[in-house]
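Undergrad: need a structure here:
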Amino acid sequence: MPVNKPNISQLCDALQSFLEAELAPAVSDSALKYKLKIAGNVLGIIARESELGEEFKRLERDQLNTLLGDDGSERSQNQRLVEFINSADIRPGEDDILPVLERITLAKMAIDNPHYASYVKHVDP
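TA: Now for the predicted structure:
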C-alpha cells in the first residue's frame, strides 16, 4: 500500500500551526483562546500517537509480559498488573516492577506531552 502524503502527523501539525499562528492571535475572547489551545494540544497528541502509538503498545505488551508472564490482551495484562500491585507481594530489589512502570510511563509521556518537566528530566538530564 503506498504511503499517502501528507500523513496524519503532518496534517495535525499544519492544523495546529494554523490555530496557534493565525487563528489564536485574531481571537479576543479568552474562553475561546483557551479552547483553541486545548484543540492545539489535542492535535499534538494525535500526531504523536500516530507516530509512536504502535511502538508504545509493543513496549507496554513486552514489558508487562516479561514482568507478569502474561501474553494476553492489553486489558488482561493491565488487569494482572493491578492484581499484582494490589497483592502487596512486591519484593523491593527482587521484582522489576518499578523499572517496567517507569519505561511504560516515559513512553506514554512521550505521546501525551513530551514537555512534562519530569519527562524532560528523564530523557535529557
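Undergrad: alpha carbons only for contacts and neighbour counts from here, please
TA: Fine.
Undergrad: I'd say residue 65 and residue 77 touch.
TA: Yes - look at residue 65 against residue 77 with CA atoms under 8 Å: they come within range, at 7.5 Å.
Undergrad: who has more neighbours out of these two?
TA: residue 77 (20 against 15; other CA atoms under 10 Å).
Undergrad: sticking with that one, tell me its helix or strand.
TA: helix 74-86 (DSSP states H and E).
Undergrad: here is the second sequence; please produce its structure so I can put it next to the first one:
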Amino acid sequence: MLTISRRQYEAFSKDREQGFTARAVAHLREHHPDWCYGRDDRTLAARVSAATAFAREHGVTQEPNVLRLLDLQMRPGFTVPLSGYPHYRLTQRGFDEATRVRNFASALTHPRSLVVVTLDTDLDALERGDV
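TA: This is a model prediction of the structure:
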C-alpha cells in the first residue's frame, strides 16, 4: 500500500498547478499573440490564475474547459461578473462541464434576442400541487 503524506500531496498539487500555468501561458502566447505582445510570463500567469479562479467558481476544473474559458475571456467586451443568459448557460444544472462551457461559448458568440413568455398559470402552485 502506498501512503502519501500531506506534504507530498501538497508538493504534487503545486507541481501540477505550476505545470498547468506553464501550459496555459504557452496557450495564450500561441492563440492570443497580439494580446500577449509586451507582457511577461508573470503577467500572463496572473491572467491564467484569475481565469482558473473564475473557472473553479463556476464548477469548471478540466484543463481543456479551463483553457476554453480563458480563450472566451480574451474576447472584447467580456465582463465579470456574468449575468443573464450566458451566466445561466455556464451554471445550468444537469449538464457536464464540457457541455456547459460549450453552451456558454455559444451564448457569448451567438447572442439571441430573449423571448418573454407570460402564462396565466401559477407555476409555483402547480409544483406544490395546490391546483
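Undergrad: where does the TM-score land?
TA: Once superposed, chain against chain, the TM-score is 0.32 (TM-score structural alignment, normalised by the length of the first structure); 59 aligned residues with a CA RMSD of 4.0 Å.
Undergrad: and the helix holding residue 77 of the first structure, what's buried?
TA: Of the residues in helix 74-86 of the first structure, 77, 78, 80, 81 count as buried by neighbour count, 16 or more other CA atoms under 10 Å.
Undergrad: nearest to residue 107 of the first structure, of those residues?
TA: If you rank the buried residues of helix 74-86 of the first structure by distance to residue 107 of the first structure using CA to CA, residue 78 comes first, at 15.8 Å.
Undergrad: report all helices and strands that the longest helix seen in the second structure contacts.
TA: Using DSSP state H to define each element, the second structure has its longest helix at helix 6-31. Other elements packing on helix 6-31 of the second structure under the criterion 3 or more CA pairs under 8 Å, 6 or more residues apart in numbering; DSSP states H and E are helix 41-57, helix 63-73.
Undergrad: make TSV from those helices and add distance to residue 107 of the second structure to it.
TA: Output for those, formatted as TSV (distance: least, CA to CA, whole Å):
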stretch	distance to residue 107 of the second structure
helix 41-57	17
helix 63-73	11
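Undergrad: output those as TSV; include the columns mean neighbour count.
TA: Formatted as TSV, those follow (neighbours: other CA atoms under 10 Å):
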stretch	mean neighbour count
helix 41-57	16
helix 63-73	18
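Undergrad: which non-adjacent residue is nearest residue 28 of the second structure?
TA: Distance criterion CA to CA, 6 or more residues apart in numbering; nearest residue to residue 28 of the second structure, sequence neighbours excluded, is residue 36 at 7.0 Å.
Undergrad: could you do residue 9 of the first structure as well?
TA: residue 47 (4.0 Å).
Undergrad: tell me, how many residues neighbour that neighbour?
TA: 21.
Undergrad: so which residues of the first structure form helices?
TA: Under DSSP H, the first structure gives helices at 8-18, 24-26, 30-68, 74-86, 97-112, 117-123.
Undergrad: by contact count, what packs against the last one?
TA: Translated: helix 117-123 of the first structure. Partner elements for helix 117-123 of the first structure (3+ CA pairs under 8 Å, 6+ apart): helix 97-112.
Undergrad: got the buried residues for the helix it packs on?
TA: 97, 100, 101, 103, 104, 106, 107, 108, 109, 110, 111, 112.
Undergrad: so what touches stretch 30-49 of the second structure?
TA: Applying CA atoms under 8 Å, 6 or more residues apart in numbering, the contact partners of stretch 30-49 of the second structure are 21, 22, 24, 25, 28, 29, 70, 74.
Undergrad: number of nearby residues for residue 97 of the second structure?
TA: Neighbours of residue 97 of the second structure using other CA under 10 Å come to 20.
Undergrad: quick revisit: mind checking which of the helices and strands packed on helix 6-31 of the second structure is nearest residue 97 of the second structure?
TA: Nearest to residue 97 of the second structure, of these and by CA to CA, is helix 63-73 at 7.4 Å.
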